[in-house]
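> let's see this in three dimensions:
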Amino acid sequence: MKKWLLIILIMMSALVLAACGTAENDSDSSNGSGDATQEDQSSEETPSEDSGDTEDSKVYKIGASQIVEHPSLDQAYEGFKQAIADAGLEAEYDFQSAQNDQNNASTIANNFVADDVDLIFANSTASALSSLQAVNSSGVEIPIIFASVTDATEVGLVEGMDQPGEVITGVQDLHPDAIKNTVKFIDTYFEGATVGLVYNAGEANSVTQIEAVNEAVEGTSLSTVERTVSTSAEVQQATNTLVGEADVIYVITDNTVVSALETVVQIANEQDVPLIVGEPDSVKKGGFATFGVDYFTIGYRAGEMAVEVLTGEKTTADIPVEYPPNMQLFINKGAAEEQGVEWNEDWDEDAQLLETEKE
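Now for the predicted structure:
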């Protein structure tokens, strides 16, 4: 009897051990399946490389620097923004005017670099020089597109028209024939005149133009007399000293003088002195005539360059510096009457006639 009880106990123990082994195997199998499922889910939740902004949705940060606010530079800025918009790009602009102060221009440029903007639009020679210095000093390659620069090579922005910089290129505002044609116009219709020049000797672009005027005058019946200023507040007095000495006043695209052009126009009108200017917007403000260019067009072309750079299609080093696309004679007939100019019928066909804009 005892023998049978022992056999039964051994058999029951074996059954219990077998059951436990089966349960442990089932548990191990379940845990393995669960781990595999978690790995699949983790793989599916990995962010896609395309989850960031696409080119179409990107909003570009553009710093826009301008040495001073006056109609020509303002038109170039408007043209620049229009080209960006026409290309379908979205942009946020940080527009800063240096109020005709070179120190302010430098501060603005350094702030743009610190803000890590995508591109700088430098609208004037002073703004372009400050921007290039700030970018070069920082070691950060922020592209610069300039406009309204008289001679980019002369002031050292680039090595040549077909040699743009690693971070800079743009559109000049002085057509190579503009000053020659203007001097020829004065020589033709005001033979033997003394031409009065008022400019800021601190503006590199102005010095370049004055040198070009004096060179163009050589061999003509004309002569020149110069007055220099350092601020717009000095323009009226400097212009007044030309009365009785100058037969014609010629205001080049000097930012300091153009920002105070109304005082020059007033003197020209009161003293019956023909006022020749450097661009069409000054004709609209009361200047008599210019061989000039449309600044909106200059800015627009600069904007097209910016689009190519922002989208990665080109770098600034791939885009040569350009001259203004068009140049023509603009005349303000009302200003001619105010300044005692005898009208020539040829001007009706040769010039685009403009009127003085009312404030």
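> going forward, measure contacts between C-alpha atoms and count neighbours the same way
Will do.
> okay, helices next: where are they in the stretch 101-250 of the chain?
Secondary structure of the stretch 101-250 of the chain, counting by DSSP state H, counting those that start in this stretch: helices at 102-114, 125-138, 178-189, 204-217, 235-240.
> with distance to residue 272 and mean neighbour count as extra columns, can I get those in JSON lines?
Formatted as JSON lines, the helices of the stretch 101-250 of the chain follow (distance: least, Cα to Cα, whole Å; neighbours: other Cα atoms under 10 Å):
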{"stretch": "helix 102-114", "distance to residue 272": "35", "mean neighbour count": "19"}
{"stretch": "helix 125-138", "distance to residue 272": "33", "mean neighbour count": "22"}
{"stretch": "helix 178-189", "distance to residue 272": "15", "mean neighbour count": "18"}
{"stretch": "helix 204-217", "distance to residue 272": "23", "mean neighbour count": "18"}
{"stretch": "helix 235-240", "distance to residue 272": "13", "mean neighbour count": "19"}
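> here is a second sequence; please produce its structure as well for comparison:
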Amino acid sequence: MKKSLLGIIALPIIALTLAGCSSSASKDKTVNVGVLQIVQHGSLDAARKGFESELTKEIKAKHPKWKVDYNYQNAQGDQANLNTMSRQIVQKKPDMILAIATPSAQTVAKQTKTTPILTTAVTDLKSAGLVKSTNKPDTNVSGTMDLGPVGKQLKLLKSLTKNNKPIGVMYNSSEENSGLQVSIAKQYAKKNNIKLKIISVNSSNDVQSALSVMSNKISGLYLPTDNLMASSMKIIGKVANEKKLPVVTGSIEMAQDGGTATYGINYRDLGKQTAKMAAKVILDKKNPKDMPVETSKTLRLYVNNDRAKALGIDPAKIQEP
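Alright, predicted model coming up:
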């Protein structure tokens, strides 16, 4: 009888102990997210901030007591930094990694084949060698792509030009994502009888001189979502303003920093979209290898009113292509 009585007393104690452990585990859990960014500029910063705010919101909605710790590393455009930082992030064994832009994703993917990696601001994950298929990645990588409507952006620029000179296209040929967009631009131009003058630059020091040389030979300037171009928007905007050249950019943030207009991606929204995928990885234990790569769900017309007015263009007359 004593044994039975002890058993009856012990059961509630064990239950309370287990409940206490569970409660404690819930309160003390910290989600660790490594964040690797190639360089600092408006578009990539917006993607990161959108990701972090939305992921924290998603996790807190389900587990109010959980903490989210972001180990943010920015390589400032240096490949050596990128290699070192990717190793450091992987060594900390985070719950998952966010890789911002193609070089970041490629570098960190070489460091781990097991830690879940989600990307944002990558133009094409398959061509970058990050996934086997966009529908079924079959690697530890998935995420969101930032390939915008290049054809519609060129159409928009054509509507802003005032003469028959070629449209200028400037990009960094060492960025794979930029090369892909320029190829699309060439195809669209050929199909629609648009003349292009394409120039490639490899450093910020070359941007101003290259644009100054080509400015009198073009009717407007198109800039793809290119990290070097995005980092140089203030310089580009200044020269374009002096030469009275309309500038259409690959992203809204680039247009805000010195362009005239765009029909494109909002990177903060893209970061939030990536965060919803990350929430499935962390909260629902989804595996990136089974998560289809996503494209931006939001595209919109953005007009930099001040830049448009400086060119003698009525912002209200700029229409969605």
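> do you know which of the helices of the stretch 101-250 of the first structure lies nearest residue 75 of the first structure?
Ranking the helices of the stretch 101-250 of the first structure by their distance to residue 75 of the first structure (criterion: Cα to Cα) puts helix 125-138 first, at 15.9 Å.
> next, the angle helix 102-114 makes with that closest one.
50 degrees (axes from the mean of the first three to the mean of the last three Cα atoms, to 10 degrees).
> now residue 288 of the second structure: how far from residue 189 of the second structure?
Look at residue 288 of the second structure and residue 189 of the second structure: by Cα to Cα, to the nearest Å, they are 36 Å apart.
> tabulate the helices of the stretch 101-250 of the first structure (a markdown table), appending distance to residue 282 of the first structure.
Listed next are the helices of the stretch 101-250 of the first structure as a markdown table, based on distance: least, Cα to Cα, whole Å:
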| stretch | distance to residue 282 of the first structure |
| --- | --- |
| helix 102-114 | 23 |
| helix 125-138 | 19 |
| helix 178-189 | 14 |
| helix 204-217 | 16 |
| helix 235-240 | 15 |
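> nearest to residue 55 of the first structure, of those helices?
The nearest among those, by Cα to Cα, is helix 102-114 at 22.0 Å.
> which residues of the second structure does the closest one align to?
Per TM-score structural alignment, the counterpart of helix 102-114 of the first structure in the second structure is residues 79-91.
> average distance between that stretch and the first structure?
Average distance, stretch 79-91 of the second structure versus aligned residues of the first structure after superposition (mean Cα distance after the TM-score superposition for the first structure): 1.6 Å.
> ok, residues contacting that stretch?
Residues outside stretch 79-91 of the second structure that contact it (Cα atoms under 8 Å, 6 or more residues apart in numbering) are 34-36, 38, 71, 73-75, 104, 107-108, 111-112, 115.
> cool, stretch 341-354 of the first structure as well?
Residues from elsewhere that reach stretch 341-354 of the first structure (Cα under 8 Å, 6+ apart): 272, 274, 283, 284, 328, 329, 330, 331, 332, 333, 336.
> next: stretch 225-240 of the second structure.
Here stretch 225-240 of the second structure has contacts from 39-43, 147, 170-172, 175, 177-178, 202-204, 207-208, 211-212, 215, 223, 246-247, 249-251, 254, 257-259, using Cα under 8 Å, 6+ apart.
> also stretch 198-213 of the second structure?
Applying Cα under 8 Å, 6+ apart, the external contacts of stretch 198-213 of the second structure come out as 168-174, 228, 231-232, 235-236, 239.
> in the first structure, what range does it match?
Under TM-score structural alignment, the match for stretch 198-213 of the second structure is residues 226-241.
> what about residue 223 of the second structure, neighbour count?
If you count neighbours by other Cα atoms under 10 Å, residue 223 of the second structure ends up with 28.
> nearest residue to the spatially most central residue of the first structure other than its sequence neighbours?
Nearest to the centroid of the C-alpha atoms of the first structure, with distances taken as Cα atoms, centre = their mean, sits residue 121, at 2.8 Å. Spatial nearest neighbour of residue 121 of the first structure, chain neighbours left out: residue 64 (4.7 Å); criterion: Cα to Cα, 6 or more residues apart in numbering.
> what's that neighbour aligned with over in the second structure?
With TM-score structural alignment as the criterion, residue 64 of the first structure matches residue 35.
> so that match makes contact with residue 52?
No: counting by Cα atoms under 8 Å, residue 35 of the second structure does not reach residue 52; the two are 9.5 Å apart.
> so who does the aligned partner of residue 321 of the first structure in the second structure touch?
Under the alignment by TM-score structural alignment, residue 321 of the first structure pairs with residue 293 in the second structure. By Cα under 8 Å, 6+ apart, the contact set of residue 293 of the second structure is 125, 134, 135, 136, 137, 142, 143, 144, 145.
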